[in-house]
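Enquirer: How does the following fold in three dimensions:
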Amino acid sequence: MNSTDSRTIPANKVGLIGGLLLLVSLAFTFTQHQPDPAPSVAPVVVESKLHAVGLADNVDWEGMPELFAVWSEHAGWKDGKAQFAYWDQGYRSYSYFFEATRVNGKVRFRSIPEPEFIEGSGSSFALIYVSDPETCMVADTDLKAESPEHPFLFFKPMPVQWSVSRIGNPLEHERVPTDKSRLKVDIRSMPVDLPKPELKAFTPVSH
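Expert: Prediction:
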């Protein structure tokens, strides 16, 4: 036997050694400590300033709540509510309309429909918004002219006479009819008892 043959490793032993090395590698892999996955963090949703006070996000309204806080005492507050128009820089007029509600010093807003002109109010610029008869508000300023409280145009509580003429008299249906034809009385068909005259004896006066 020569030296070359003595150093040759049988094929079956090579396979066995390879298998053992594979098992050791797998055992080492599974015995390593696997770090716990980091808990998932929910994305932080930051509420916008406008949403926080009840308004939709609108670039034209940015800063409006802060400005309102400066001018709020000039508003026509009634039962904790005030209505106003807000200046639209693009259209150069008061194009946005809001109602503010104040509770415990905190103010929230909501959009309201565009007010209507009042007929017969004596002013061509008088406006009205009616959510109910107790919260009628008017303004006596042209919507295209800057008010003293710019960029706000505050509505004031409606005068009583305007309220009655605009929304009607709630007692109208309870009035007594004044049609004279319905109040006629035929006295000819009614018996009339006349008192009998009282006759006194005539006594001549002696001179």
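Enquirer: From here on, just use CA atoms for contacts and neighbour counts.
Expert: Noted.
Enquirer: tell me which residues of the strand ranked longest in the chain are tucked away?
Expert: Using DSSP state E to define each element, the chain has its longest strand at strand 93-103. Going by neighbour count (16 or more other C-alpha atoms under 10 Å), the buried part of strand 93-103 is 93-94, 96-101.
Enquirer: Which two of these have the greatest separation?
Expert: Ser93 and Thr101 (23.7 Å; C-alpha to C-alpha).
Enquirer: Next, the second sequence, to be compared with the first:
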Amino acid sequence: MPTGVAIRDVREQLFDAAERVLLRDGPSALTSRAVTAEAGCAKGVLHRHFDDFDAFLAEFVLDRVDRIAPQAAALCESAGTGTVAGNLADALTAVFESVAVAIVPLVIFRDELRARLREAWPAGVPVLTEAAIMIASYLSAEQALGRVAEDADVGTLAPTLIGAGHLLYADRGTTPPQAGAVHKMVTAVIAGAVREPLP
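Expert: Down below sits the predicted model:
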């Protein structure tokens, strides 16, 4: 690792390496040595920028949570276009084909990581909770346009979609569910809430 590299560059390099290890080998394989080996740098580099490995993991998880913000903005901007089910299926696919599914067992696997995350994230599982907020915001936007029923409980529909999506994607190895399966699940969950587009 050359000297003089900006801290942000080192952090991103380590976070990207952690994501690759997590997705490829699972949470039990995510060690400081595995991350630095994957990043192609000395083990001491990680410890120069983070207090310990759990501090690194907490920052990694929160960094991946922050990446949902652009997806959330794009999803809300899609309100009134396409179909509600299609927009939701695309959004869920983007969330669950990212590192989201792998982060859930990582958080469950490490007690100290959960404790660190509670300092910044008081409730829920990071990434999945943020994704549920994104879905609820989108459904509220569609509600305002009349494409989702005014009395629909978006606060319940959103986590229901996240939970059902997680079940579709969890523990599938390298084969994600087909797009049709995701769309079918979304259509079933929102069937009672969606209205035909207004003319």
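Enquirer: What would you report as the TM-score here?
Expert: The TM-score (TM-score structural alignment, normalised by the length of structure 2) is 0.27; 90 aligned residues with a C-alpha RMSD of 5.7 Å.
Enquirer: Following element in sequence after the longest strand of structure 1, please.
Expert: strand 106-111 (DSSP states H and E).
Enquirer: biggest helix in structure 2, by residue count?
Expert: helix 7-25 (DSSP state H).
Enquirer: Would you mark the buried spots in that helix?
Expert: 10-11, 13-23.
Enquirer: Of those residues, which is the nearest to Ala188 of structure 2?
Expert: Closest to Ala188 of structure 2, out of all of these and judged by C-alpha to C-alpha, is Leu23, at 29.3 Å.
Enquirer: Distance of that closest one relative to Ala94 of structure 2?
Expert: 15 Å (C-alpha to C-alpha, to the nearest Å).
Enquirer: Check which helices and strands the longest strand of structure 1 is in contact with.
Expert: When contacts are defined as 3 or more C-alpha pairs under 8 Å, 6 or more residues apart in numbering; DSSP states H and E, strand 93-103 of structure 1 packs onto strand 81-88, strand 106-111.
Enquirer: quick one: which of those strands is nearest Lys49 of structure 1?
Expert: strand 106-111 (11.2 Å).
Enquirer: quick one, the closest one and strand 81-88 angle?
Expert: For strand 106-111 of structure 1 against strand 81-88, the angle by axes from the mean of the first three to the mean of the last three C-alpha atoms, to 10 degrees is 60 degrees.
Enquirer: and the next helix or strand after strand 106-111 of structure 1, what does it pack onto?
Expert: Next along the chain after strand 106-111 of structure 1, taking DSSP H and E as the criterion, comes strand 116-117. Packing partners of strand 116-117 of structure 1 (3+ C-alpha pairs under 8 Å, 6+ apart): strand 127-128.
Enquirer: what's the strand it packs on packed up against?
Expert: strand 116-117, strand 137-138.
Enquirer: mind checking how far Ala141 of structure 2 is from Met134 of structure 2?
Expert: For Ala141 of structure 2 relative to Met134 of structure 2 (C-alpha to C-alpha), the value is 11 Å.
Enquirer: Who has more neighbours out of the two?
Expert: When neighbours are counted by other C-alpha atoms under 10 Å, Met134 comes out ahead of the other of Ala141 of structure 2 and Met134, with 22 against 19.
Enquirer: Name the residues of the strand or helix carrying that one that come out as buried.
Expert: Using DSSP H and E, Met134 of structure 2 sits within helix 128-144. By 16+ other C-alpha under 10 Å, the buried positions in helix 128-144 of structure 2 come out as 128-143.
Enquirer: re the thing from before, right, so the helices and strands packed on strand 93-103 of structure 1: which one is the most enclosed?
Expert: strand 81-88 (a mean of 22; mean count of other C-alpha atoms under 10 Å).
Enquirer: Show me what it packs onto, helices and strands only.
Expert: Counting by 3+ C-alpha pairs under 8 Å, 6+ apart, strand 81-88 of structure 1 packs on strand 93-103, strand 152-154.
Enquirer: Could you list every helix and strand that the next helix or strand after the helix holding Met134 of structure 2 packs against?
Expert: Later in the chain than helix 128-144 of structure 2, the nearest helix or strand by DSSP H and E is helix 154-169. Where contact means 3+ C-alpha pairs under 8 Å, 6+ apart, helix 154-169 of structure 2 is packed against helix 84-96, helix 128-144, helix 179-190.
Enquirer: Perfect, that will be all.
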